[in-house]
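Undergrad: I would like the atomic coordinates for the input below:
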Amino acid sequence: MNDLISIPCVLMRGGTSKGPFFLASDLPSDPARRDEILLSVMGSGHPLQIDGIGGGNPVTSKVAIVGPASVPGADVDYLFAQVRIDQQLVDTSPNCGNMLAAVGPFAIEAGLVPAKGPATLVRIHNVNSRQLIEAEVPTPNGKVSYLGDASIDGVPGRAAPIALTFLDAANRMDEMFPTGEANETIDDVNVTLIDCAMPMMIVRAEDLGVTGYESAAALSANAALLERLERLRVAAGGRMGLGDVRDRVIPKPVLLAPAVHGGHVSARYFMPHDCHPSLATTGAVGIATSLIVADTVSARLAGLQVAPAVIGIEHPMGHIDVKLQERDGRIVAGILRTARRLFEGCVFAKPTTRMVHAA
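TA: Purely as a prediction, here's the structure:
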């Protein structure tokens, strides 16, 4: 088999991320074959991803796979894949809340969910984290609308608002803190190891010799900092029950500093070997939730907050607000994002090793 493989695809921006969206039925069900195709599509193994559609940055080397729901109470399944840039690796262990913002619009336009009224509620089962998220998508006249007056820091212009509600963001404390501790020490550094929307290791920036106000580019270029963060992250992964995380993108390291622009805290979020240009949605949810738990690094730094509350988190490109409130006896997290459909058609992949052998 020598011909390229044609696969239907929609390129979408979700929040501050961008990547191809696929229907699950258009990709192989075997994870190994699927991942080989994704690596080819994205052009991984080259820093510019020159032989694929990846953008040479972790926020533009992401893939969303959407299909019918496999669990009760959901409308669709959403599997997120972080495709490494310079390595032939696909990691489906994390979630991505920014790409999540485009799942609802994609599902409606793909015919998986019917539009209902001026706004359509899409209940999304994130396969990676096994969590449920509600997305409220503007659908005036029975069609998805991408135009509006909402804006988010890190994306130019304005667009239609998409409200995301993480229903399982803060459920049981014993699940939120895998080690059972809100604050502990790794190599004489105080950390909070939290699994809330995304497994993260939260550290006070000054404890690692930086201010926490540096630009994302400056932190990504700080080799000594990245090396120390990686040592801490690998140790944190072991403590959190994630095993050997050297080839995985979780847990995510987060550096915190006092807020300087009216928010509650300033954050620098790593992916994990580059600093995010703004802030991951799931990271924002985890940071905000950590502020309502006593003795976390976050609460010690910024003061303990009490839900209901709107938590403001400052990041390199501005800020993001997370609304924490109680619903049915548990804390849920709401956040505003936007999305846009950029291109639709077919993407071409090289035949996978398994396909070539089979032929």
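Undergrad: please count neighbours and contacts with C-alpha atoms only from this point.
TA: Will do.
Undergrad: ranges for the helices of the protein?
TA: In the chain, the helices defined using DSSP state H lie at 31-42, 97-100, 103-109, 173-176, 216-220, 223-239, 281-290, 297-302, 353-358.
Undergrad: just put those helices in JSON lines and tack on mean neighbour count and distance to Thr139.
TA: Below are those laid out as JSON lines (neighbours: other C-alpha atoms under 10 Å; distance: least, C-alpha to C-alpha, whole Å):
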{"stretch": "helix 31-42", "mean neighbour count": "20", "distance to Thr139": "31"}
{"stretch": "helix 97-100", "mean neighbour count": "27", "distance to Thr139": "17"}
{"stretch": "helix 103-109", "mean neighbour count": "24", "distance to Thr139": "9"}
{"stretch": "helix 173-176", "mean neighbour count": "16", "distance to Thr139": "35"}
{"stretch": "helix 216-220", "mean neighbour count": "17", "distance to Thr139": "36"}
{"stretch": "helix 223-239", "mean neighbour count": "17", "distance to Thr139": "41"}
{"stretch": "helix 281-290", "mean neighbour count": "27", "distance to Thr139": "23"}
{"stretch": "helix 297-302", "mean neighbour count": "21", "distance to Thr139": "38"}
{"stretch": "helix 353-358", "mean neighbour count": "10", "distance to Thr139": "41"}
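Undergrad: can you put those in a markdown table and add distance to Arg248?
TA: Shown next, in a markdown table, are the helices of the chain (distance: least, C-alpha to C-alpha, whole Å):
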| stretch | distance to Arg248 |
| --- | --- |
| helix 31-42 | 14 |
| helix 97-100 | 18 |
| helix 103-109 | 23 |
| helix 173-176 | 20 |
| helix 216-220 | 18 |
| helix 223-239 | 10 |
| helix 281-290 | 16 |
| helix 297-302 | 24 |
| helix 353-358 | 23 |
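Undergrad: now the other sequence, so there's something to compare against:
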Amino acid sequence: MSGQQIAIPCVYMRGGTSKAVYLMGKDLPPPGEKRNNILMRIMGSPDLTEIDGMGGAQIVTSKLAVIDPPSRPDADVDYTFGQAEIDHPHIDYDANCGNISSAVGPFAIDSGLVKVKEPVTRVRIHNTNTGKVFIADVPVVNGEVAIQGDFSIAGVPGTGARIDLDYSGTSGAVTGKCLPTGNATDTLTLESGKTIEVTVFDAGNLGIFAKAEDLGVTCHESKQELDENQLVLDSVREIRGKAAQMIGMCDRWQDIDKVSPLLPLVILAKEPESKNEDLRIRMFLLNKCHPALAGTGSVCTSSSGAVPGTIVNQLATIASPEEYTLRIMHPQGIMPLHVASRSVSGQLWPEFLKIQYGRTARKIMSGQVYIPNVEY
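TA: Model (predicted):
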């Protein structure tokens, strides 16, 4: 290629409470080091400001989505999520993002990858990070993705058209089973000698649940307050590492940030405080408090409530474990999810029939992103 810069087609979209650069795989080199270097250059990472790229310098904006034709017959598109780390040169593919997932369906429709059907176009999305398929039901008006509507989500101003996502097919997304330890709860002993009861649960993404009160957290704190509480952050990192070590993700718990920076997530949970909520949480990603609640973190949280004895099942208001709506209070408001399941003989966790939540998404910009024409 000649010229000072390389132009790469892209679309910049908000999905739920996150934003990402969406690209077609055909416009990039094959997966590997060269692709990763180009993606990092697009985002402007590593740099704490990401001033020379599209990243936005936040966990919820330093994200990418690569879309390809389906590689399996039960999907309409393949979707690969990448988290561009801000402080060091790495694109993490270990997990999916449930918020960025919500704009994959609209992107696929706008790109002509799926046949449009009104009033709702169902898009079956194969997430290559986890090897699981989830469903997006996208509203369509006059042949194009509907944007305007009266649905609101905590953490995004205004309203939009509701996109329903069903993650019931994502059980065991990371480890292959919902309860990787085989137990509803396990006990971790911290270096201080303190013991912590945790649930290790895997649906949508891999999460570690602990009672907020065990770490002195009230679930009224802001993200900034928790990010400035080094004692809490150190405890979260240790819980994350020791739970990961327990299920074989790392040999030494201290190495978890090198081995797997993104997963497992850590969710601190507390019982509800009003009739308008069913559970309070603070979620930690990359050892920082999430400003709201990750979509896949909400899937993991809500579905774990269907299993007797888990941390969420102990604390949440759940009328019937077979079918319920869980209203999760996070730092920016409430996120409701609908869960339906049926028990499986000889198995601690059920078969999930529905793990559904609503999001809004919107195309912000489409065009080309430019990166310097150097050897990547």
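Undergrad: how alike are these chains, TM-score-wise?
TA: Between these two chains, after superposing, the TM-score reads 0.94 (TM-score structural alignment, normalised by the length of structure 1); 354 aligned residues with a C-alpha RMSD of 2.0 Å.
Undergrad: tell me which of the helices of structure 1 lies nearest to Pro316 of structure 1.
TA: Pro316 of structure 1 lies closest to helix 216-220 among those, at 6.4 Å (C-alpha to C-alpha).
Undergrad: which strands and helices sit next to the closest one?
TA: helix 223-239 (3 or more C-alpha pairs under 8 Å, 6 or more residues apart in numbering; DSSP states H and E).
Undergrad: which part of structure 2 matches the helix it packs on?
TA: Mapped onto structure 2 using TM-score structural alignment, helix 223-239 of structure 1 spans residues 230-246.
Undergrad: can you get me the centre-to-centre distance for the matching stretch and its chain?
TA: Distance, stretch centre to chain centre, for stretch 230-246 of structure 2: 19 Å (C-alpha atoms, centre = their mean, to the nearest Å).
Undergrad: mean deviation, that stretch versus structure 1?
TA: When structure 1 is overlaid, stretch 230-246 of structure 2 sits 1.4 Å from its aligned residues on average, using mean C-alpha distance after the TM-score superposition for structure 1.
Undergrad: for Met271 of structure 1, which non-adjacent residue is spatially closest?
TA: Lys252 (6.0 Å; C-alpha to C-alpha, 6 or more residues apart in numbering).
Undergrad: identify the residue of structure 2 aligned to that neighbour.
TA: Lys252 of structure 1 maps onto Leu265 in structure 2, by TM-score structural alignment.
Undergrad: could you measure Ile313 of structure 1 against Gly263 of structure 1, distance?
TA: The spacing between Ile313 of structure 1 and Gly263 of structure 1, counted by C-alpha to C-alpha, to the nearest Å, is 6 Å.
Undergrad: cool, and Leu164 of structure 1?
TA: Here Leu164 of structure 1 is placed at a distance of 21 Å from Gly263 of structure 1 (C-alpha to C-alpha).
Undergrad: so these two - more neighbours on which side?
TA: Leu164 (27 against 17; other C-alpha atoms under 10 Å).
Undergrad: right, and the more buried one touches Glu134 too?
TA: Yes - assessed by C-alpha atoms under 8 Å, Leu164 of structure 1 is found in contact with Glu134 at 5.6 Å.
Undergrad: circling back: looking at the helices of structure 1, which is nearest to Phe343 of structure 1?
TA: helix 103-109 (11.8 Å).
Undergrad: excluding chain neighbours, what is closest to Ala160 of structure 1?
TA: Gly148 (3.9 Å).
Undergrad: now which residue in structure 2 aligns to that neighbour?
TA: With TM-score structural alignment as the criterion, Gly148 of structure 1 matches Gly149.
Undergrad: what is the burial count for that match?
TA: By the criterion of other C-alpha under 10 Å, Gly149 of structure 2 has 13 neighbours.
Undergrad: likewise for Ile281 of structure 2?
TA: The burial count for Ile281 of structure 2: 28, using other C-alpha under 10 Å.
Undergrad: how close does it sit to Ser320 of structure 2?
TA: 21 Å.
Undergrad: just Arg14 of structure 2 next, same as before
TA: Distance, Arg14 of structure 2 to Ser320 of structure 2, by C-alpha to C-alpha: 34 Å.
Undergrad: off-centre distance for stretch 308-323 of structure 1?
TA: 16 Å.
Undergrad: who touches that stretch?
TA: Residues from elsewhere that reach stretch 308-323 of structure 1, judged by C-alpha atoms under 8 Å, 6 or more residues apart in numbering: 152-154, 213-216, 259, 261-268, 277-279, 284-285, 288, 324-326, 333-336.
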